[in-house]
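**Student:** sharing a model prediction with you, sequence too.
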Amino acid sequence: MKVKGKIFALLILLFLLLLAACSDDAGTNEESEGTDEETTTEETTSDEDADPFGAYEEAITIAIGQEVDPTDTSLEEGETPLNNKYVNHVKENLNINVEHAFTASPSNYDQKVSLAIASNDLPDAMIVGPVELRQMVEADQLADLTQVYEDYASPAIKEIIDSTGGVALDNVTFDGKIMAIPNSQASADGIHNMWIRKDWLDKLGLEPPTTIEELKEVARAFVEEDPDGNGEDDTIGLAGPDTSNKLYANFLESTNNLYGFDGIFSAHHAYPGYWIEGEGGDPVYGSTLPETKEALATLRDMYAEGLIDKEMGVREDSGESVISGKTGMFSGPFWMPYGPITDAVTENPEANWQSYAVPLDENGEYTPHLSTPTSSYVVVRKGYEHPEAPMKMLNNLFAHESEFDHMEGGGGPGHYPLRLVYAPADEMEVTTVAMREVLAGTKEPEDFYDMPAYKLIKNDVDTVFDAKLEPYDNMDIEHWDITSTSFTRAYSALVGTAPQVDTEVKGVPSLIYSQTESMEDRWVNLKKLEDEIFLKIIMGTEPLDSFDQFVDDWKQQGGDQITEEVAEVVN
């Protein structure tokens, strides 16, 4: 009887639910003819609530941590890091007021971030690297952005992030939750070409070098044969890293290393700072391999012979020697016109800086290391009341970056708050080919308009004739209008990226680009050990064979355990 009673109660409940549903249907049918407008309004309101580009009805405030480069040229006279065209654009388009929780120069930014984490005094949002991201996740300091990404990331940004094959989102996903907004960068950011003063080559009757030996001879000529013609012994053959940069990029910072020796290591098939496959198929740390010792020996000899900047490692800004016309060669990515080159040619319009895929290895192949598709992340403080605001700001930047890039003053949107770079892996190569085709007349600018993921390509093809002068297939500096606002971007594409377009790149990636568990406690000390001994070997204050002791120390101080952890990750 109890069972029958339960069944009877269930039948009564189902009957009541059906009756209510029928009543709702009847009401809907009776009012359907007069409620199309109301239904549409409700849907629109719902969509607006999660509009990736929608402005807030009432102004909100976001306090950010921001890197502020005092040499950045993207601000006009009278503008400040908080009162400029970029911050004002955020206010006008999104009704977001940007404030600074802290600012720091590029050399001090990481320290400021670390202090904020240690004191548990985070800004509402800031940009961090993979190490800091993991620290904040473990300290439970960050907002869960899973739903923010799903609802507010623009379709174009989602398309680009998806193009990384899951790498970008994997790097910010912890226990199934998206804890940061990742960037996605062009692969060209991780390839470090050799920038060379071609006018110095021409003056001295030299051809562009291809091998390490030829590179050394060019550096020697630049040092000894007075290429600047001032009668003084004051020129630098090859620049070296300054206090803000590294001897080479590494798996945690795999892009945009300025003035390092990445190419010389790669030409030796040495990949220090990277995790690569060893002879037995297991992962090995490139800094511990014999090829790295060979590359250090080459650099040691070059430094001893005066071919490398004598102030390497202590100079505050190697770019100053480029701008002043004292350096003949340096290593850097395609975008160096956004660095010292535009200033250098403004100071001296004959400074014909060209980019080359050198040095090549002993087989004549270009074998640079490759970067991760994502390396920077926007994080949001747990408890911030508008966690979607940073995502909206990134959408706004991506949608309008082509306008920013050509604003008066040039320089690109370096002061845009919470700026992450979003680009397909082949963005620069595709852009360079498109601009070449427009210059050659084989295609029209309109042929490249419908490519939303390539955010700058429309402006690139529309403005290329503003900066490039005839003959259009000659990239020497005398055939450019260096006063054009399009010059820096066009020169980066047509000169800076040319080596990747015209040379087969046999790049070597790192097996991982993030930390393992033991690295969190030990990597800082291991990296310091590596950096110090390698610099001393190159500068001749430690013997070359101290490399062997470094390898032993590295293994004993945690390297072997970390290697085992890397093997678990990649196998």
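**Tutor:** Alright, I've got the coordinates.
**Student:** drop to CA atoms for contacts and neighbour counts, all remaining ones
**Tutor:** Fine.
**Student:** would you confirm that T497 contacts E429?
**Tutor:** Yes: T497 lies in contact with E429 (CA atoms under 8 Å); the separation is 6.6 Å.
**Student:** look at these two and report which has more neighbours.
**Tutor:** The neighbour comparison of T497 against E429 (other CA atoms under 10 Å) goes to T497, with 27 against 20.
**Student:** report the spatially closest residue to the more buried one, excluding sequence-adjacent ones.
**Tutor:** Excluding the flanking residues, the one nearest T497 by CA to CA, 6 or more residues apart in numbering is F334, at 5.2 Å.
**Student:** neighbouring contacts of the host helix or strand of D110?
**Tutor:** Secondary structure from DSSP states H and E places D110 in helix 109-118. Outside helix 109-118, the residues within contact range by CA atoms under 8 Å, 6 or more residues apart in numbering are 65-67, 102-104, 122-123, 128, 132, 135-136.
**Student:** ends of stretch 372-379, how far apart?
**Tutor:** 19 Å (CA to CA, to the nearest Å).
**Student:** show me how far that stretch is from its chain's centre.
**Tutor:** Stretch 372-379 has its C-alpha centroid displaced from the chain centroid by 8 Å (CA atoms, centre = their mean, to the nearest Å).
**Student:** how about it: buried residues?
**Tutor:** Using 16 or more other CA atoms under 10 Å as the test for burial, stretch 372-379 gives 372-379.
**Student:** one step back: so what does the next helix or strand after the helix holding D110 touch, helix or strand wise?
**Tutor:** Note on helix 109-118: by DSSP H and E, the next helix or strand toward the C-terminus is strand 125-128. Where contact means 3 or more CA pairs under 8 Å, 6 or more residues apart in numbering; DSSP states H and E, strand 125-128 is packed against strand 60-67, strand 377-380.
**Student:** got another one to weigh against that:
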Amino acid sequence: MTTSLVAAGCEPLEKEASAEQSRVSVSMVINDLGMIFPEGLDENDNPYIHYIEEETGLDLRVSIPPQEVYEEKLNVIMASRNLPDLIHSYNPVWYDEYVKKGAIVPLDDYIDQYGPDLKKYIPEEAWERMRYNGKIYAIPSLTEVPGIELMYVRKDWLDRLGLKPPTTLDDYYEVIKAFAKNDPDRNGLHDTMGLILTENMGRTAPFFGAFGVQLNSWLERDGKLVNGSTLEGTKEALGFLAKLYREGLVDPEFPLNRNSVFIEKIENGRVGMFSAAWYDTRGPIALNKKKDPNAEWIALEYPVGPEGHSGVYDSDLIRGFNVVPAGTSHPEEVIKLLNFIAGEGRKTLKLGFENEIWSMQDGKMVTNFAEHDKHLYRGIYQALVDVVDPEIAKARLDSLGDFHLYENLQMIEQNVIRNQFYGTPTPAMSKHAGHLEELQNVFTEIVMGIVPLDEFDAFVERWYREGGAEITEEVNKWYEGRLQEGGIAAP
């Protein structure tokens, strides 16, 4: 009888153990994206990893190298005999290197058999960038946002000074001047700035867009790709910004404005206009409104330049690469896992558990901010295969409060100036990019009047002579190949 009772009591445990033993173990090396796990949880023991395991029937083993040595660790792993089933990299150079070494498994057959949602939600444009000699070697993770910057202005200052929201570059100049000179906060002090920038020419993209260019982007001109930093429009934009600086209309300390200083100046009510990140309505703008309840901020149309140009830089479509090292045992399970993250698991991993992180109230999604912030770590799994889902994106962003986040992204998407080069960094880029970036420091000196505007011409000459010509040749060789393959629509 005792034996019978023991046997009866142990049967469910034996079945559970048997189920656990039947699970296929999939090991992965991924990035933690700077996320922090709540106390008592880690990358292998938390509700979201358990959710994925239960839904896929897999036993997941997650390894997260330190951020500061992440890529170095990936190289060590690839050189070892102890290879994981899945590696996630954010570096296209790393991906390209190991594809060419034959160290990564082609995934076409596995995708066809086990990846219906991957095929459904990832566009051909992204797949094309994963191909080498006609074969797909990675599952891409997409960038959800089309770009970063758009213009925001203090509407209460506009109203106080009898000004309308600016549209043309000339209108912008007049508003910036009035904000700097006409005491828009009515405190009797000369303490307001019309426009704020950040170090390294940050938060300037819409002004370059007014001249049809973007710094460091490759733009088509007469059937060839040219680096935007070398174009005449860039010189004209620098001239416009130099005029603002010379007349005392832009923050004179902008070369020292790191992000924390930048936020502080906006929060304290010194700034009337700036190129905001799409999420700054939850950041410095919200902080300013909290400090000054009368502050009212609105988004502006991008400044339109003398030849009708406007716009801002785009975000690269690809943010990461999921690869299966050659010689591993479970490529089909890896594809099943990634297919789940992109498909059935997408909503839960993106939003969190319903009725815990968020709930539906009166037909709208409402977020529990405390729980939302505590469980942000779920993003390290979801970001493995991020896909563009406008419905989920809108619901999630709207649930965060009345910050116009979704509207901001829509405005950006309608005004991006596309970077026409999206290939792997070329050999000459690897050799010269750092030096050419240093040369570009002269732009700050031009804006500050330390050197004359014509110094731009000397910069362009040096840029081409000291590596830029070699890079441009390689970029255009890539571009011609893409045109011939039909991967790019001919201009």
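**Tutor:** Alright, I've got the coordinates. Since the structure is predicted, the reported quantities are computational estimates derived from the model, not experimental observations.
**Student:** and the TM-score between them?
**Tutor:** Remark: TM-score between the superposed chains equals 0.72 [TM-score structural alignment, normalised by the length of the second structure]; 430 aligned residues with a CA RMSD of 4.0 Å.
**Student:** dump the helices and strands packed on strand 125-128 of the first structure to CSV, plus distance to I117 of the first structure.
**Tutor:** Shown next, in CSV, are these (distance: least, CA to CA, whole Å):
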stretch, distance to I117 of the first structure
strand 60-67, 12
strand 377-380, 12
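**Student:** just name the most buried of the ones you listed.
**Tutor:** Sort these by mean neighbour count, taking mean count of other CA atoms under 10 Å, and strand 377-380 sits at the top with a mean of 27.
**Student:** out of the helices and strands packed on strand 125-128 of the first structure, flag the one nearest S486 of the first structure.
**Tutor:** In this view, these are compared for proximity to S486 of the first structure by CA to CA, and strand 60-67 is the closest at 25.1 Å.
**Student:** how big's the offset between the closest one and the second structure?
**Tutor:** Its matched residues in the second structure lie on average 3.3 Å from strand 60-67 of the first structure after superposition (mean CA distance after the TM-score superposition for the first structure).
**Student:** what's in contact with that strand?
**Tutor:** Contacts of strand 60-67 of the first structure (CA under 8 Å, 6+ apart): 95-106, 109, 113, 123-127, 389, 417-418.
**Student:** next, the buried residues of the longest helix seen in the second structure.
**Tutor:** Secondary structure of the second structure per DSSP state H: the longest helix is helix 2-22. Residues of helix 2-22 of the second structure classed as buried: none (neighbour count, 16+ other CA under 10 Å).
**Student:** now stretch 149-167 of the first structure
**Tutor:** Residues 149, 151-154, 156-157, 160-161, 163-164, 167 are the ones in stretch 149-167 of the first structure that count as buried (16+ other CA under 10 Å).
**Student:** adding secondary structure and distance to D262 of the first structure, write those out as JSON lines.
**Tutor:** JSON lines is the format used below for those (DSSP: H, G, I helix; E, B strand; the rest coil; distance: CA to CA, whole Å):
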{"residue": "Y149", "secondary structure": "helix", "distance to D262 of the first structure": "35"}
{"residue": "D151", "secondary structure": "helix", "distance to D262 of the first structure": "40"}
{"residue": "Y152", "secondary structure": "helix", "distance to D262 of the first structure": "38"}
{"residue": "A153", "secondary structure": "coil", "distance to D262 of the first structure": "35"}
{"residue": "S154", "secondary structure": "coil", "distance to D262 of the first structure": "35"}
{"residue": "A156", "secondary structure": "helix", "distance to D262 of the first structure": "33"}
{"residue": "I157", "secondary structure": "helix", "distance to D262 of the first structure": "30"}
{"residue": "I160", "secondary structure": "helix", "distance to D262 of the first structure": "27"}
{"residue": "I161", "secondary structure": "helix", "distance to D262 of the first structure": "27"}
{"residue": "S163", "secondary structure": "coil", "distance to D262 of the first structure": "27"}
{"residue": "T164", "secondary structure": "coil", "distance to D262 of the first structure": "24"}
{"residue": "V167", "secondary structure": "helix", "distance to D262 of the first structure": "24"}
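**Student:** and those, which is closest to P413 of the first structure?
**Tutor:** Closest to P413 of the first structure, out of all of those and judged by CA to CA, is I157, at 17.6 Å.
**Student:** from M393 of the first structure, how far off is that closest one?
**Tutor:** 12 Å.
**Student:** how about L219 of the second structure, secondary structure?
**Tutor:** Classification of L219 of the second structure by DSSP: H, G, I helix; E, B strand; the rest coil places it in strand.
**Student:** residues touching the aligned partner of P373 of the first structure in the second structure, list them.
**Tutor:** Aligning on TM-score structural alignment places P373 of the first structure opposite L317 in the second structure. For L317 of the second structure, the contacting residues are 126, 142-144, 146, by CA under 8 Å, 6+ apart.
**Student:** how many residues are close by D309 of the first structure?
**Tutor:** Number of residues near D309 of the first structure (other CA under 10 Å) recorded here: 21.
**Student:** typo on my end, it should be D292 of the second structure
**Tutor:** D292 of the second structure is flanked by 13 other residues according to other CA under 10 Å.
**Student:** what's the local residue count around the nearest residue to I148 of the second structure once chain neighbours are set aside?
**Tutor:** Leaving aside its sequence neighbours, I148 of the second structure sits nearest to A277 (CA to CA, 6+ apart; 5.2 Å). As a burial measure, A277 of the second structure scores 18 neighbours (other CA under 10 Å).
**Student:** same check, this time on the one 10 residues further on
**Tutor:** For L287 of the second structure, the number of neighbouring residues by other CA under 10 Å comes to 19.
**Student:** element containing it, please.
**Tutor:** Assigned by DSSP H and E, L287 of the second structure falls within helix 284-291.
**Student:** before we move on, back to that, what is the nearest of the contacts of helix 109-118 of the first structure to A490 of the first structure?
**Tutor:** Closest to A490 of the first structure out of the contacts of helix 109-118 of the first structure is E67 (25.8 Å), distances taken as CA to CA.
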